[in-house]
Every structure is written in C-alpha cells, then in structure tokens.
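1. how would this look folded up:
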Amino acid sequence: MQKSRPKVDRLLDEKFKMKNKNPKSFDQVYQVVKRIPEGKVATYGQVAEKVNSLSLRKKITPRVVGFALHANKEHKVPCHRVVDRNGRLAPNYAFDGAKEQKRRLMSEGVGFINNMHVDLSKYLWRTKFDSLL
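-> All right, here's what the predicted structure looks like:
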C-alpha cells in the first residue's frame, strides 16, 4: 500500500508539471496581469477566467495563476497587483513576502481594510475581461 504524500509535495509536483508542460499558459497569465492598471488589483480567479476565455487548451485554475506568478522572473509583470478572492495579500510574495507586496500596492495608492487585505470594494479592477488582449 502506497503511503500518501503531504499536500505540499503534491502541490510542488503540480507546479513542476505546469511549469514544464504548459509554459504558454504562464505566458498568457503574464499578459493578463500586465493589463491590470496601477492602483487596482485583480484576483487569481479573475486572471484564470480571462486566460481560460483566451484558450481552447486545458483550463487553468486560480492556483495555477499563483504558480505562474511565483515562477515569474520578468520585472515588467506587476505580480503584486494580484490578490486572493478576499483581497488577502500573498504571504509568499517574492523578496519580503506580503510586506513587500503591500508596500508596492500602497505606493500605487491602493487602500487596505486591515494589515493583510486590500479594500476590494474600492480597488478591485472591474472591467470586461473580453477586451483585454
């Protein structure tokens, strides 16, 4: 009987597979994220929805969007503008974690309802995703 692996191992395996088998999806994620205007944020789900609307390939999930952003090496992609569905910052954001993500968002004028959550009622990017690319 095979011993079940911890959730982290399964997630890392999924991340590796996505990174190595479907880089086009990652590129599509980056193209969508580049369209988020300064002073606004989008959720992982919004980004996934747009990528899925652009592609007939296998659909991606908000989690895959997170993997793509974590793997990003291009400074022109404003990864700091993507938050979870509740407006929560990413604790594993590059460099100094959520602290750095918050600093970048605040420098763009984004407001918060508490230390870790963006005020989505004011700063969520509301747009027709169909006109993005």
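
2. only C-alpha atoms for contact and neighbour calcs from this point on.
-> OK.

3. give the buried residues for stretch 82-90.
-> 82-84, 87-90 (16 or more other CA atoms under 10 Å).

4. now do the longest helix anywhere in the chain: distance to the chain's middle.
-> When the chain is parsed with DSSP state H, its longest helix is helix 7-21. Distance, stretch centre to chain centre, for helix 7-21: 16 Å (CA atoms, centre = their mean, to the nearest Å).

5. relative to helix 7-21, how tilted is whichever helix or strand comes after that helix?
-> Toward the C-terminus, helix 7-21 is succeeded by helix 23-33 as the next helix or strand (DSSP states H and E). Taking axes from the mean of the first three to the mean of the last three CA atoms, to 10 degrees, one finds that helix 23-33 is oriented at 90 degrees with respect to helix 7-21.

6. ok, of the buried residues of stretch 82-90, which one's closest to residue 133?
-> residue 82 (17.8 Å; CA to CA).

7. can you list the residue ranges for strands in the chain?
-> All strands of the chain, identified by DSSP state E, fall at 42-43, 82-83.

8. wait, which of those strands is closest to residue 99?
-> Across those, closest to residue 99 is strand 82-83 (CA to CA), at 13.3 Å.

9. what helices or strands is the closest one leaning on?
-> strand 42-43 (3 or more CA pairs under 8 Å, 6 or more residues apart in numbering; DSSP states H and E).

10. run this one through as well so I can compare:
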Amino acid sequence: MNEESRREQAPSDRAAQVLPEYAERVLDVTELIPPGRVMTYGDIAEWLEEGGPRQVGRVMALYGEVVPWWRVVRSDGVLLPGHELHALERYREEGTPLRQASRAAQGHVPKIDMRRARWDGGDAGHGLGGADDDARAAARAETRADTTGDARPQAPEAHT
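-> Below you'll find the predicted structure:
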C-alpha cells in the first residue's frame, strides 16, 4: 500500500490494517510503561535504538488509541494539546506526579513532573519479541477491530 492511499483511508479502515513492524514495537514499549509513569517520544526512540521523537509521535498519532497513549509525552511535560483534560484525568487516576502550572500558563493546566514521573524502562529490559508481545499485538488487533478510530471513552449503552 502506498503512502497516498494510506492517507485516504478512513480511521476505521486504518484501525483494522496490519501495523508496520516499527509501529508494533513503539506500541509494545508504550504498553510496558507502568501506571503513574511516562516516557517521552525521544525516550521510546532511544530505547528502541531506531527512529526519533517525530517517528514515535507519528506512530502514536496513527495507532496510539489502542494503548495507554497518555503515558507517552513531550520532554517538557506539557500535556498533549487537544487532549489535556482526558490525559489529566488519567494522570490523576494513576497518581502520575504533576507540577502546577504558573498563573501565566494558558488555561493553568498542570504539567507532568518529569523528574519524578519519567520511566527509564526499569526491569522491562529490551525483551521485545516472543509470546508476551504476540499476545499484546493480538489484543491490540482485537481492540482496533472494535474501534471506530475514536479512543475517547464512550457512554455506556442504556439497557431497556
């Protein structure tokens, strides 16, 4: 499939497609990040020893809805524009260390306390590959098949 036809696909079509290997690896690392911790786009690229922050950001923009996307952040700790409130809700649920924004900051949205929240890969090692990763990939594929491309939580259906 060429790049032009990929861009023309509807989000639901893109969600059901087989992911490129690099995208799978980025998503695998994202799933390893513990609740309450974060990695930067650059951290993930460095950990994979491939690509850079922009490549990781592109993967997250295209495919990140099926993983805990809020745990992949900018290096300055500023919350993802357009997703600040949803991410902030997740950070508070998980106990992610935050810093209060200065009064001069637009909207007074907190930032992530990168010194306390940043995760370096800890005990996870570089063991990408094998049965655990295959199971994660299968679960993501199932989630992608069920999604319409909108990763925001949906209201439960009313039962009558």
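
11. on that earlier part again, can you flag which of the buried residues of stretch 82-90 of structure 1 belong to helices?
-> Short answer: the buried residues of stretch 82-90 of structure 1 have none in helices (DSSP H).

12. would you format those as CSV with distance to residue 105 of structure 1 included?
-> Shown next, in CSV, are these (distance: CA to CA, whole Å):
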residue, distance to residue 105 of structure 1
82, 10
83, 11
84, 14
87, 12
88, 12
89, 10
90, 12
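
13. can you tell me what part of structure 1 stretch 25-36 of structure 2 aligns to?
-> On structure 1, the counterpart of stretch 25-36 of structure 2 by TM-score structural alignment is residues 28-39.

14. which parts of the matching stretch are buried?
-> In stretch 28-39 of structure 1, counting by 16+ other CA under 10 Å, buried: 28-34, 36, 39.

15. touching the longest helix of structure 1 from outside, list them.
-> 26, 64, 67-68, 71 (CA atoms under 8 Å, 6 or more residues apart in numbering).

16. let's see that with 6 Å instead.
-> With contacts defined as CA atoms under 6 Å, 6 or more residues apart in numbering, helix 7-21 of structure 1 is touched by residue 67.

17. so what's the counterpart of residue 118 of structure 2 in structure 1 up against?
-> Alignment note: residue 118 of structure 2 maps to residue 124 in structure 1; criterion TM-score structural alignment. Counting by CA under 6 Å, 6+ apart, residue 124 of structure 1 touches 40-42.

18. adding neighbour count and distance to residue 17 of structure 1 as columns, could you present those in CSV?
-> Listed next are those as CSV, based on neighbours: other CA atoms under 10 Å; distance: CA to CA, whole Å:
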residue, neighbour count, distance to residue 17 of structure 1
40, 20, 31
41, 27, 28
42, 24, 25
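
19. how about the helices in structure 2?
-> Using DSSP H, helices in structure 2 cover 3-8, 11-16, 21-32, 41-48, 53-63, 84-94, 114-117, 131-146.

20. okay, those helices in JSON lines with distance to residue 101 of structure 2 next?
-> Compiled in JSON lines, the helices of structure 2 are given as follows (distance: least, CA to CA, whole Å):
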{"stretch": "helix 3-8", "distance to residue 101 of structure 2": "36"}
{"stretch": "helix 11-16", "distance to residue 101 of structure 2": "34"}
{"stretch": "helix 21-32", "distance to residue 101 of structure 2": "26"}
{"stretch": "helix 41-48", "distance to residue 101 of structure 2": "22"}
{"stretch": "helix 53-63", "distance to residue 101 of structure 2": "24"}
{"stretch": "helix 84-94", "distance to residue 101 of structure 2": "13"}
{"stretch": "helix 114-117", "distance to residue 101 of structure 2": "13"}
{"stretch": "helix 131-146", "distance to residue 101 of structure 2": "34"}
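
21. what's the closest of those to residue 124 of structure 2?
-> Per CA to CA, nearest to residue 124 of structure 2 of the helices of structure 2: helix 21-32, 7.0 Å.
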